[in-house]
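In: Any chance you can model this:
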Amino acid sequence: MSTLFIKNMVCNRCILVVQNEMDKLGLLVKNMTLGEVTLEDELTSEQRTALASVLVPLGFEVIDDKKSRLIEQIKNVIIDVVHYQDNDVKSNLSDILSDKLQHDYNYLSNLFSEVEGVTIEKYFIAQKVEKIKELLVYDELSLSEIAHRLNYSSVAYLSNQFKKVTGLTPSHFKQIRDEKRKPLDKV
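Out: Reported below is the predicted structural model:
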């Protein structure tokens, strides 16, 4: 059995693309999650080279060094928490990362800042802002419901953080998005 860590594998569509490429190469996948693939067998050097040659043009990369793997795992946990989990759990991000990655949060935080040039908290906020944008565009939830879903203490706090990152209020962002969009019958 062999575990590979794959950079930029951040969504379910990414998983499908990587799975498809592994199938084409005849690699037997035992398990696949965001950023991580467990294979039935160890890769030969030829298979590793072939895998890299198909993944790199698609924007993916097999990560070999431990620090890069850990950085990618931090990103994938944050992406999973923000984009794919119902945030009913009121755990701190530091606790979630420490539990899932089995490292002290201070170590994770220092490593992430050193390598990425941004704090884990700023990366987490950037992911949350992207999720807010997505939910505003879908126009299915009120700002209050979005704030609750993303564990903001209030709509005001969400709005302030959104404006700090984007320069726009959520309502102005939504208005601009709506102005740019045309109904299908007007295209």
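
In: Going by C-alpha atoms from here, please, whenever you check contacts or count neighbours.
Out: Will do.

In: Nearest to the spatial middle of the chain, which residue is it?
Out: I79 (2.9 Å; Cα atoms, centre = their mean).

In: What segments of the chain are helices?
Out: With helices called from DSSP state H, the chain shows them at 12-24, 45-55, 66-79, 93-101, 105-116, 120-138, 143-149, 155-166, 170-180.

In: Can you give me the buried ones in stretch 70-86?
Out: 70-79, 81-83 (16 or more other Cα atoms under 10 Å).

In: Identify all contacting residues around it.
Out: 7-8, 10, 34-35, 87, 97, 100-101, 108, 111-112, 115, 124, 127-128, 131, 149-150 (Cα atoms under 8 Å, 6 or more residues apart in numbering).

In: here's the other one to compare against:
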Amino acid sequence: MKLYIKYMVSLRCKMLVHEELNALDIKHSVIDLGVVELLDNITKQQWETLKKNLLKSGLELLDDKKSILIEKIKNVVIEMIHYAEELPKINFSEYISEKLGYDYTYLANTFSEVKGITIQQFIIINKIEKVKELLLYDELNLTEIAYKLNYSSVAHLSSQFKKITGLSPSFYKQLKQKRTNNLEDF
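Out: Down below sits the predicted model:
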């Protein structure tokens, strides 16, 4: 039996889920992309307790097929952009479709219907969040960031960044540096 839990793909969340399952003596094997594989059936009491305890931690058990699919799509995108060493060389649509085993048109229509934005818009938002993160680390210049995130050019990255944040990447970086400097003065 598979259990679907809405959580961000992070070590902290995986640990929380793992701890809750162990506390309830629920045997499980895989915790990946919001999916936990249960090795045994669980009782209604265990289900309710798990649901309640996870909710206290900001995590949610999902039982609606569309919600589960949306979380899977979001987790694939987040993992691909934020945690992969490099972005896939194939189209994101092809990558997501292969990863989840569904036709991309179906995934895209379901995502748009439920979330009110396209998968492509969700990808762009996450790519810009990754750009912000990389700008703050100050280890890569804008050209390297554009290359790392598969932008066709620095101009394209800058244009998307400004469209999403209202700021140019360089102004954003300056703003963050000023805030950091101001905090250090206290």
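
In: quick check: stretch 124-140 of the second structure aligns to which part of the first structure?
Out: Counting by TM-score structural alignment, stretch 124-140 of the second structure falls onto residues 125-141 of the first structure.

In: now stretch 68-79 of the second structure
Out: With TM-score structural alignment as the criterion, stretch 68-79 of the second structure aligns to 69-80.

In: Isn't I6 of the first structure up against T33?
Out: No: here I6 of the first structure does not reach T33: they are 9.9 Å apart, not a contact under Cα atoms under 8 Å.

In: These two: who's more crowded?
Out: A side-by-side neighbour count of I6 of the first structure and T33, using other Cα atoms under 10 Å, places I6 first with 22 against 16.

In: ok, that one to T38 of the first structure distance?
Out: 11 Å (Cα to Cα, to the nearest Å).

In: go on, D65 of the first structure?
Out: 17 Å.

In: neighbour count winner among those two?
Out: T38 (17 against 9).

In: Tell me how many other residues surround the closest residue to the more buried one other than its chain neighbours.
Out: Spatial nearest neighbour of T38 of the first structure, excluding adjacent residues (Cα to Cα, 6 or more residues apart in numbering): T3 at 4.3 Å. By other Cα under 10 Å, the residues close to T3 of the first structure number 17.

In: now swap in I124 of the second structure and tell me
Out: Counted with other Cα under 10 Å, I124 of the second structure comes out at 17.

In: can you pull the contacts of it?
Out: Shown in contact with I124 of the second structure (Cα under 8 Å, 6+ apart): Q160.

In: Against K24 of the first structure, how distant is the closest residue in space to V18 of the first structure that isn't next to it in sequence?
Out: By the measure of Cα to Cα, 6+ apart, the closest residue to V18 of the first structure outside its immediate chain neighbours is L55, 7.4 Å from it. Counting by Cα to Cα, the gap from L55 of the first structure to K24 of the first structure is 12 Å.

In: before we move on, what about T33 of the first structure?
Out: For T33 of the first structure, the distance to K24 of the first structure - Cα to Cα - is 19 Å.

In: Then V155 of the first structure?
Out: 48 Å.

In: thinking again about what came up before, quick check: which of the helices of the first structure is buried the most?
Out: helix 66-79 (a mean of 19; mean count of other Cα atoms under 10 Å).

In: That helix vs the second structure, mean deviation?
Out: In the superposition against the second structure, helix 66-79 of the first structure averages 0.6 Å from its aligned positions (mean Cα distance after the TM-score superposition for the first structure).

In: how many neighbours does the alignment partner in the first structure of N181 of the second structure have?
Out: Taking TM-score structural alignment, the alignment pairs N181 of the second structure with K182 from the first structure. Other residues lying near K182 of the first structure total 9 when counted by other Cα under 10 Å.
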